[in-house]
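Trainee: Need coordinates for the below:
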Amino acid sequence: MTATLPRAGAAPVASMRRRGRAPGLFSVLPLLVFTAIAFGLPAVAMLNGAFTVKDQATGAATYSLANMTASLRGPYLTALLGSIKLSAVSAAIAAAVGLPLAQVVVTSRFRALREAVLTASGVLANFGGVPLAFAFVATLGNAGVLTRHLGLTAAGWDLYSFWGLVIVYLYFLIPLMVLTITPALEGLRSQWREAAHNNGATTLQYWLHVALPVLAPSLLGGLVLLFGSAFAAYATAAAMVGSSVPLVTLQIADALSGNVLVGQENVALALSLDMVLVAALVMAVYLPLQRRSARWLA
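Mentor: Okay, the predicted model is just below:
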């Protein structure tokens, strides 16, 4: 039998690789520590509280599914379904409006217009909370400027309703859709359009059979992202509609503050866990779609 001798230089190369990995691990260590503190500890506390039931008389704590069961019944289930409905409707409308708007921006010959729209979209996509609610109340509320001048109250307009909240959400969801879909639209090659036209395809046929199938992963991914953004919104709805529109984020705030029933803090944590599960499902759909879209448009 013959012994296999190591190649010359193999050990130094392996040693250099190990030394090269060490600085990389140390450089990412602060991020890992921050993630563990900022996300890991709250997640553990939420999981522990969601499955902990306290006896109001004795204060004894036991682990049970009672909180999770309560979060899927009665007004809590109504609020969860209301948030899902509001998010789905808002995301669908924002996607339908944002796609053609982004296409106009991408195909525009005016660079200044494109930069202005994208800059404004970046600002508006992050404009929310109490300032956004106040702006709409002052404009379209019961005593708002446009409401009084256009006589919208007589026409049945009500800002503090489901559809009023949808319009408010569209204010930041449409710009978010423009930002999300613009890179995908820029990735559509002009050769595809020219080839389709050379083969006798109309513009509508090109979009139906070429552009939209290629954009489908990005469109679905953008739709999922819009859904998640609307689903997690809290401050705007809390400042504008209060409890008149059942939303899971508002139910969590009421349970934590004891506005409905005392001692429902752990039910609020169970509702938060429900939201995390919905968000995880959303991300499980979003990430594969983004990878598939990147392969097509690379």
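Trainee: Could you use CA atoms for every contact and neighbour count after this?
Mentor: OK.
Trainee: Was I right to think Gly49 contacts Ser272?
Mentor: No - contact criterion Cα atoms under 8 Å: Gly49 and Ser272 do not qualify, at 10.4 Å.
Trainee: Would you tell me what helix or strand Val53 is located in?
Mentor: strand 52-54 (DSSP states H and E).
Trainee: Give me the residues contacting that strand.
Mentor: With contact meaning Cα atoms under 8 Å, 6 or more residues apart in numbering, strand 52-54 is reached by Ala60, Ala61, Thr62, Tyr63, Ser64, Ala66, Asn67, Asn266.
Trainee: Sequence B follows; please return its structure for comparison with A:
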Amino acid sequence: MRTRSWAWLGLVPFAVYLGLFLALPTALAIGTGFFDRDGAFTWANVAALVDPVILTTFANTTWLSALTAAVGAVLGALVCYAALGLPPTGLVRSMLDAAAGVLAQFGGVMLAFVFIATIGVQGVVTVFLRDSFGVDLQPGSWLYSLPGLILPYIYFQVPLMVITFLPALSALKPQWTEANLVLGGTRASFWTRVGLPVLAPSFLASFLLLFANAFSSYATAAALASQGSQIVPLQIRAALTSETVLGRENLAGALALGMIVVVGVVMALYAAIQRRAARWQA
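Mentor: Next comes the predicted model:
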């Protein structure tokens, strides 16, 4: 006789957590975009997504996310490749894993303060270079503009790439290298014909994850760029706090809908590529 399993009850607390802190806020954020201040249904907020200013904001967020994801993916992959020569249980490898886990979560106001204190207008490095060599790192205070977000974003993108891509790189089987050498291949031919094609899905999936991570980042940008709304998360902040957006009081909900669509498409592609990459990692 087949007995009923109650193991699923262990997932109930996690399901409640997801419902209260992820699903419900998402539904409320999206839902408000279809209603005006009086609670009447309207398309005005969603129609604002094709406004040139909003489209420019999405374009800024997209190129910033793509650039930092590409740079972070390449640099992180190089770090992973260097880590292959380290013993998996050695001290250096353990320190690398720990550092990647910590730095990937080091963002927000703390990260903004680090960059301001280091290369800000009166940062330690800025003052030293200006007083000692006459080099000014802050013409026009670029750190507090859209280009100034590139370095802070790369700072947490690289360790995130290490976390996601190192397991895939470590899963390359030594037997494949030996078979390549037995058949007369070289190190270069192994990477071009075996290593890179096999790792390509995992690398692309990691890149998509980094893109989604940068696209949805808010705290670091909010701490650095206190003026202006050059990316979507800051535009949402402006829509929530501004009292001059007449007729589009719930524009933030429509902007959140746009972000969720973009991030949802990216994460769906990520999941599909990860399933394909898992075939050879098993």
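Trainee: that older thread, from the contacts of strand 52-54 of the first structure, pick the one nearest Leu165 of the first structure.
Mentor: Asn266 (28.2 Å; Cα to Cα).
Trainee: Filter the contacts of strand 52-54 of the first structure down to the ones in helices?
Mentor: Ala66, Asn67, Asn266 (DSSP state H).
Trainee: In TSV, list these along with neighbour count and distance to Ser27 of the first structure.
Mentor: Putting those into TSV (neighbours: other Cα atoms under 10 Å; distance: Cα to Cα, whole Å) gives the following:
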residue	neighbour count	distance to Ser27 of the first structure
Ala66	15	43
Asn67	22	41
Asn266	25	38
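Trainee: so stretch 69-85 of the second structure aligns onto which residues of the first structure?
Mentor: Mapping stretch 69-85 of the second structure onto the first structure (TM-score structural alignment) gives residues 91-107.
Trainee: what about the matching stretch, how far off from the second structure?
Mentor: Compared with the second structure after fitting, stretch 91-107 of the first structure deviates on average by 0.7 Å (mean Cα distance after the TM-score superposition for the first structure).
Trainee: Which residues belonging to that stretch are considered buried?
Mentor: Buried positions in stretch 91-107 of the first structure, judged by neighbour count with 16 or more other Cα atoms under 10 Å: Ala91, Ala92, Ile93, Ala94, Ala95, Val97, Gly98, Leu99, Leu101, Ala102, Val105, Val106.
Trainee: how far is it from where the chain is centred?
Mentor: 17 Å (Cα atoms, centre = their mean, to the nearest Å).
Trainee: try stretch 127-139 of the second structure
Mentor: The mean C-alpha position of stretch 127-139 of the second structure is separated from the chain mean by 32 Å, Cα atoms, centre = their mean.
Trainee: Residues touching that stretch, excluding its own?
Mentor: Residues contacting stretch 127-139 of the second structure (Cα under 8 Å, 6+ apart): Ile119, Gly120, Val121, Thr126.
Trainee: From Asp51 of the second structure, how far off is the third one?
Mentor: Meaning Val121 of the second structure. 34 Å (Cα to Cα, to the nearest Å).
Trainee: Who has more neighbours out of the two?
Mentor: Val121 (20 against 11; other Cα atoms under 10 Å).
Trainee: what lines up against the more buried one once you look at the first structure?
Mentor: In the first structure, Val121 of the second structure lands on Asn142 (TM-score structural alignment).
Trainee: part of a helix, is that match?
Mentor: No - going by DSSP: H, G, I helix; E, B strand; the rest coil, the assignment for Asn142 of the first structure is coil, not a helix.
Trainee: need the contact list for it.
Mentor: Arg148, Thr153, Asp158, Leu159.
Trainee: So which residues of the stretch 151-298 of the first structure form helices?
Mentor: 162-186, 190-198, 203-206, 212-232, 235-240, 248-257, 265-297 (DSSP state H, counting those that start in this stretch).
Trainee: what stretch of the second structure does the first one fall on?
Mentor: Matched against the second structure by TM-score structural alignment, helix 162-186 of the first structure falls on residues 146-170.
Trainee: List the buried residues for the matching stretch?
Mentor: Buried-residue list, stretch 146-170 of the second structure, by 16+ other Cα under 10 Å: 146, 148-150, 152-166, 168-169.
Trainee: rewinding a little: any chance of TSV for the helices of the stretch 151-298 of the first structure, columns distance to Gly128 of the first structure?
Mentor: Shown next, in TSV, are these (distance: least, Cα to Cα, whole Å):
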stretch	distance to Gly128 of the first structure
helix 162-186	7
helix 190-198	37
helix 203-206	36
helix 212-232	11
helix 235-240	6
helix 248-257	15
helix 265-297	20
